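[1] for reference, the sequence and a predicted model appear below.
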Amino acid sequence: MNATPPVVVTIAGTDSGGAAGVAADLTTFAALGVHGACVVTAVTAQDTLGVRAVHPVPPEVVEAQLDAVLEDLDPVAVKTGMLADPAIVALVARRCRDRLLVVDPVLVATSGAVLAGPAVVAAYREHLLPVATVSTPNPDEDAVLGRDHGTPVLRTGSGAADVLERPGLAPLVLPHRRVDTTNDHGSGCTHSAALAARLALGDDLPAAARHAAAFVGERLERGRTWRLGRGRGSVPHVL
């Protein structure tokens, strides 16, 4: 008899192109053997060329979705993406602080579209980053959020290595292969979703970080010759 898989919930926006956000998270969860639940924070009109429109979900509807997941499925881990509203940032911090919490601070899309204003950034700093199990900022997000949050940070997107910084410990450099491809839309979401899944499966943080980087590298290699859309194509998640 198959064992019941751990539950991981993504709290994020949609991507109508299927490459990032909730779509990337749920397919990554499935590929890694955890059950994915979702809380939708915003609906985006998005393709491989960029973000055309963003429709935030009202905070009370986000809270109702989160209540449904937390009260019934009792997820082991929570992964955040686009949160869209400072009230939602504070809600997630309040309700999810006692679970494995992977914070991917989605502030700017790959296309350059701004997805979070100053109030959201301030809420991340005040409420969410201090209670995260780990956050995964890319260099642009790092520059906006600042560097000292008192909790582990996995700094990504800088060449052929990630750097895991944990309070009181020396930084841990985690080399990974660099894949030459333009089919990388959704790679940040995929990475943080894989990290959350591996933590839910019992990995410690360094092991989960290594597995997440390897998962993304393998997927980028598989999709290197794909021809999806007219812009930056999708990372393949399950093929």
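    It's in.
[2] all contacts plus neighbour counts: C-alpha atoms, from now on.
    Fine.
[3] Pro137 - how many residues pack around it?
    24 (other Cα atoms under 10 Å).
[4] and if you look at Ala122?
    15.
[5] for it, what are its contacts?
    Pro86 (Cα atoms under 8 Å, 6 or more residues apart in numbering).
[6] looks to me like it is in a helix.
    Yes: assessed by DSSP: H, G, I helix; E, B strand; the rest coil, Ala122 belongs to a helix.
[7] can you show me the strands along this structure?
    Secondary structure of the chain (DSSP state E): strands at 7-13, 35-47, 50-56, 77-80, 100-103, 134-135, 153-155, 161-165, 172-175.
[8] need these in a markdown table (columns: mean neighbour count and distance to Glu141).
    Below are the strands of the chain laid out as a markdown table (neighbours: other Cα atoms under 10 Å; distance: least, Cα to Cα, whole Å):
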| stretch | mean neighbour count | distance to Glu141 |
| --- | --- | --- |
| strand 7-13 | 27 | 16 |
| strand 35-47 | 21 | 19 |
| strand 50-56 | 15 | 18 |
| strand 77-80 | 27 | 14 |
| strand 100-103 | 25 | 12 |
| strand 134-135 | 26 | 11 |
| strand 153-155 | 23 | 10 |
| strand 161-165 | 19 | 15 |
| strand 172-175 | 15 | 19 |
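[9] put this next to the first one:
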Amino acid sequence: MPHSQDTTPIVLTIAGSDSGGGAGIQADIKAISATGSYACSVITAITSQNTHGVSAIHPVPLEHIESQLDAVFSDLNIVAVKIGMLADADIIQLVARKLRQYTPKFLVIDPVMVATSGDLLLQQSAISTLKQELIPMADLLTPNLPEGAALVGKPVPQSEEEMGALIADLRALGAHSVLLKGGHLEQDANSNDLLIQPHSSELLRAKRHPTVNTHGTGCTLSSAIASYLAQGNRLHKAVYLGKQYISQAIAHADELSVGGGHGPVHHFFNGHVNVR
């Protein structure tokens, strides 16, 4: 039975395009679809990218980003918005202005600054604009350890204790909740994330799956969480479900053979797509 306009959970991803298909808009659409929601998109930048890295970034003109936002918001019942790569301060300011205009119910921000390959994806000058304009609007901010450290001006945590030491600084950024992702603590047997809410914090534990195919993990997790929020789950449950989804997508990543570098996670590990 088809969904009606009122019941289809629609998620908008505002992010950059990854020509290699493993991260960015492409990963977002796969994750939103695989977790049961309908994905629409606004592309902020076109990257020339593969499993080895980013070779070029072309920001989309502001007027076309604005026209994309107007097109989707004027017609689709967008419940949740996920924001990824925004490239520069002007794009961040435009997106913040349009979100204040359209007021979607949920906003998840993945502060994309550094690619898995180490390439810088957000201009340094834009980080302060992100902190001023967008982050205080977020229901959830999902930085990895280098991004979390960059946002608060502290060294990158090297342990779970050091992750905990960032709690007050991350709360002070103004987002309702923060999910500090511990995937970069590669010496640990688990890949644990720290969920920081207004009056509590909790370590979400997951087994670490050894694989080089982790391209797009941050995009995928934040999109899955936005998808689960759009379906009516409370924030804590949406984060828990998103964490389960990305853990399985990583666990099955080596079933795919894509590129010679950091390959993508397996978004459709449930068998929605025949990969053989």
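    Done, it's in. Quantities reported herein were computed from a predicted structural model and do not represent experimental measurements.
[10] next, the TM-score between them, please.
    In this superposition the chains share a TM-score of 0.95, using TM-score structural alignment, normalised by the length of the first structure; 238 aligned residues with a Cα RMSD of 1.3 Å.
[11] so can I have a markdown table of the strands of the first structure showing distance to His191 of the first structure?
    As requested, the strands of the first structure are arranged in a markdown table below (distance: least, Cα to Cα, whole Å):
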| stretch | distance to His191 of the first structure |
| --- | --- |
| strand 7-13 | 13 |
| strand 35-47 | 15 |
| strand 50-56 | 20 |
| strand 77-80 | 11 |
| strand 100-103 | 11 |
| strand 134-135 | 11 |
| strand 153-155 | 11 |
| strand 161-165 | 11 |
| strand 172-175 | 14 |
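[12] give me the aligned partner of His185 of the first structure over in the second structure.
    Alignment note (TM-score structural alignment): His185 of the first structure maps to His215 of the second structure.
[13] its match and Met137 of the second structure: what is the separation?
    For His215 of the second structure, the distance to Met137 of the second structure equals 27 Å [Cα to Cα, to the nearest Å].
[14] of those two, which one has the most company?
    Per other Cα under 10 Å, whichever of His215 of the second structure and Met137 has more neighbours is His215, with 28 against 21.
[15] scan the first structure for its longest helix.
    The residue-count maximum for a helix in the first structure (DSSP state H) belongs to helix 205-222.
[16] for that helix, packing partners?
    helix 187-200 (3 or more Cα pairs under 8 Å, 6 or more residues apart in numbering; DSSP states H and E).
[17] and the helix it packs on, how far from the second structure on average?
    Taking mean Cα distance after the TM-score superposition for the first structure, the mean distance separating helix 187-200 of the first structure from the aligned residues in the second structure is 0.5 Å.
[18] need the contact partners of that helix.
    Taking Cα under 8 Å, 6+ apart as the rule, helix 187-200 of the first structure contacts 6-8, 10, 20-21, 24-25, 28-29, 32-34, 76-79, 81, 100-104, 136, 205, 208-209, 211-213, 215-216, 235, 237.
[19] apply 7 Å and report the result again.
    Here helix 187-200 of the first structure makes contact (Cα atoms under 7 Å, 6 or more residues apart in numbering) with 6, 8, 20-21, 24-25, 28-29, 32, 34, 76-79, 102, 104, 136, 205, 208-209, 212-213, 216, 235.
[20] could you pick out the buried ones from these?
    Neighbour-count burial (16 or more other Cα atoms under 10 Å) applied to those gives 6, 8, 20-21, 24-25, 28-29, 32, 34, 76-79, 102, 104, 136, 205, 208-209, 212-213, 216, 235.
[21] aligned to Ala230 of the second structure, what sits in the first structure?
    Using TM-score structural alignment, Ala230 of the second structure pairs with Ala200 in the first structure.
[22] Val239 of the second structure too?
    Per TM-score structural alignment, Val239 of the second structure is aligned with Ala209.
[23] what's the answer for Gln124 of the second structure, then?
    By TM-score structural alignment, Gln124 of the second structure lines up with Pro118.
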